[in-house]
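In: after the sequence you'll find the predicted model.
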Amino acid sequence: MSLTDPSGEQYVRLRGALRRARGVMARDLPWTGSSPWGVFVSETMLQQTPVSRVIRYWESFVTAYPSPSDAARAPVGEILEGWRGLGYPRRALRLREAATIMVDEYGGRVPDSLESLRRLPGVGEYTASAVASFAFSRRVPVIDTNVGRVLARALANRSLRPAEARLEASRLLPRDDVGAFNQSLLDLGAQWCRPQPRCEECPVRRVCAWREAGGDDPATTSAFVSRPQARFEGSERQRRGLVLGSLESAPLSFELLAQRTGLQRSDLERVVGALVREGFCTLGEDGVAWPTERSR
């Protein structure tokens, strides 16, 4: 199937089916309809982390830091402590850096253009598009691994290259209510058009190009669709998480850290050295602790 005309039949069918099924597909997400800052925080936390894990952290974070200025003023260690257990803590540092830029350059507000959003630390193509769409109703496609599967299966029934996926997603967008439409695509991919699809229960199954044509799953090699991640058990990422999960505001000796993490001294010294260089913790005569620096 080749799709070129955004007014063509398959675009119209899928747009209509998504709109009709919106009520069935919509997830009850606490950041839906929240402030631009709330949306920005949610999209940062959702990078490589499932919704079910993010909700509790998001609620705690926006309660503690209801605006960019609140996050920018907070000590690094305090931000990291609140992030503990969510994973990928580098996102917490980048989020605080982004909040500082918002205060310094945007009057304490989240910028509303794709270009400005992309210049913020920790913000890539997806996060910038999601914030622009959900916080500011910009008419831009929002493509993650969930939407990548929907595009390959329901719309095109073929594996798409990155440029093709972006083009088809743009052509699929309606003229209005774009944020809600993008959310429907995400909801569909997260709940039905999954790696192991639930086709018989899917609310748009009657217009799915792949289901109509049959054949091999086109999403397995399509752009934006994630591949299996490297093993976590025994990885450096696991070791880093063990150290960060053990830290406190008061310094901990290497001996105590070794007891808490179960790591060998050589592994512990290597991991702590890397975390100190990256700004996740401090190392002094008394041991290892959360950083206490306050930017303003």
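Out: Alright, I've got the coordinates. What you see is a predicted model; the values in this text were computed from it and never measured.

In: going forward, measure contacts and count neighbours with C-alpha atoms only.
Out: Noted.

In: so what does the helix or strand residue 169 falls within touch, helix or strand wise?
Out: Element membership of residue 169, judged by DSSP states H and E, is helix 162-172. In terms of contacts (3 or more CA pairs under 8 Å, 6 or more residues apart in numbering; DSSP states H and E), helix 162-172 is packed against helix 9-20.

In: roughly how far out does the helix holding residue 169 sit from the chain middle?
Out: Centroid displacement of helix 162-172 relative to its chain, using CA atoms, centre = their mean, to the nearest Å, is 20 Å.

In: do the same with stretch 244-252
Out: 27 Å.

In: and after the helix holding residue 169, which helix or strand comes next?
Out: helix 178-191.

In: structure B:
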Amino acid sequence: MPRPALPTAPRPALPTVPHSVLHARITEWFQREARDLPWRGGCSAWGVLVSEIMLQQTPVIRVQPVWEEWLQRWPTPAEFAAAAPADVLRAWGRLGYPRRALRLHAAAAEIVEKHNGAVPDNYDELLELPGVGTYTAAAVAAFAFGRRTTVVDTNIRRVHARLVIGQALPAPALTAAEMALAAQLLPRDTGESVLWNAAAMELGALICTARSPKCNDCPVLDKCAWIAAGQPEPSYIPKGQPWAGTDRQVRGAVMAVLRAASSPVHADLLWDAEAAALHTEVSKELGKLHALNTHAPQLERALAGLLTDGLATMSEAGYQLPN
């Protein structure tokens, strides 16, 4: 005879909070506590676009100094489109995923060719630019042009998951249900919608963080569904992307060598540590590459990947950044 199922404790009722209350509390907090970032308030649309591309999977503290130097050097899409790819990649430095730099370069060229040098002011045309996805198009439309668009990044997804759904973390990948919830939460007034997008994003970045949320500092602590549910643990453990020993690390080390070099780097220098030590111009970066003790197939994959992605070129003289 089967054993009767044990009774389960009822799940606590989640709070039903008018959206207007959430909007008011979070935007008021944002207006008091928001970081003074250079791509906010009075920044050009080009500056906003550059910031959004740079901030993809890269923290603000690393982006801001590069962004400031970038906008001083290339204050318009036309000036950036005229730059040599090698200069673009050197200026990108160690922001990671340098293909983003080349895509931004291609986007600038298209802005010049198809939009008379002005960043397009609507979601659909922004989405057609190289390297611009749904999030970036929505963010630029909202933050550069004041459009009412549904902006959903990792921080906003986490705020929505905790505040409204009662979950510790959003789903591992963006779902249609999350987009529908974000659309429901978006204020109808255009100006309020822009402020709400920025405020929810900032709340996720500063207070409702993934690992150590500062719940006592949250302006909607008493309205949070996750708190009301007893702060349940996440249903999965987020896994960060590994770095040490990966092909990505080797690619980054090779790119550092090419950025430091003013002429092609002979292949022997990439393979032979003793020869590399004698190459004074880039000996420091070559030393870092060889210190990884990379095995031959991994270095081959890294070089092949850089060539395929257009981040490097190869000639009889060696490897170099694209001209």
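Out: Right, received. Where do you want to start? If you're wondering where the values come from, they're calculated on a predicted model, not measured in any experiment.

In: the helix holding residue 169 of the first structure against the second structure, how far on average?
Out: Following the fit onto the second structure, the mean deviation recorded for helix 162-172 of the first structure is 1.7 Å by mean CA distance after the TM-score superposition for the first structure.

In: quick check: buried residues in that helix?
Out: 165-166, 168-172 (16 or more other CA atoms under 10 Å).

In: counterpart of it in the second structure, which residues?
Out: Aligning helix 162-172 of the first structure against the second structure (TM-score structural alignment) gives residues 175-185.

In: now swap in stretch 135-148 of the first structure and tell me
Out: Alignment of stretch 135-148 of the first structure against the second structure: residues 144-157, by TM-score structural alignment.

In: what is the end-to-end distance of the matching stretch?
Out: With CA to CA, to the nearest Å as the measure, stretch 144-157 of the second structure spans 21 Å from end to end.

In: and residue 52 of the first structure? What does it align with in the second structure?
Out: Counting by TM-score structural alignment, residue 52 of the first structure corresponds to residue 61 in the second structure.

In: so the helix holding residue 169 of the first structure versus helix 9-20, what angle?
Out: Angle of helix 162-172 of the first structure versus helix 9-20, following axes from the mean of the first three to the mean of the last three CA atoms, to 10 degrees, is 60 degrees.

In: report how many residues lie close to the equivalent of residue 38 of the second structure over in the first structure.
Out: In the first structure, the residue paired with residue 38 of the second structure is residue 30, using TM-score structural alignment. When neighbours are defined as other CA atoms under 10 Å, residue 30 of the first structure has 14 of them.

In: which element is the residue lying closest to residue 30 of the first structure once chain neighbours are set aside on?
Out: Among residues not flanking residue 30 of the first structure along the chain, residue 55 sits closest, at 7.2 Å (CA to CA, 6 or more residues apart in numbering). Assigned by DSSP H and E, residue 55 of the first structure belongs to helix 51-64.

In: which helices and strands does that helix pack with?
Out: Counting by 3+ CA pairs under 8 Å, 6+ apart, the packing neighbours recorded for helix 51-64 of the first structure are helix 36-45, helix 76-83.

In: measure residue 246 of the second structure to residue 305 of the second structure for me?
Out: 13 Å.

In: if we can go back for a sec, show me which of the buried residues of helix 162-172 of the first structure is closest to residue 202 of the first structure.
Out: Using CA to CA, residue 172 comes nearest to residue 202 of the first structure of the buried residues of helix 162-172 of the first structure, at 18.9 Å.

In: from the buried residues of helix 162-172 of the first structure, pick the one nearest residue 206 of the first structure.
Out: Nearest to residue 206 of the first structure among these, with distances taken as CA to CA, is residue 172, at 17.3 Å.

In: output the longest helix belonging to the first structure.
Out: helix 90-105 (DSSP state H).

In: distance from it to the second structure after superposition?
Out: Comparison of helix 90-105 of the first structure with the second structure after fitting gives an average deviation of 0.4 Å (mean CA distance after the TM-score superposition for the first structure).

In: contacts only, for the match of residue 52 of the first structure.
Out: Applying CA atoms under 8 Å, 6 or more residues apart in numbering to residue 61 of the second structure gives no contacts.

In: now do the helices in the stretch 151-300 of the second structure.
Out: Assigned by DSSP state H, counting those that start in this stretch, the stretch 151-300 of the second structure shows helices spanning 154-160, 176-185, 190-206, 225-228, 247-260, 267-271, 273-277, 283-291, 296-308.
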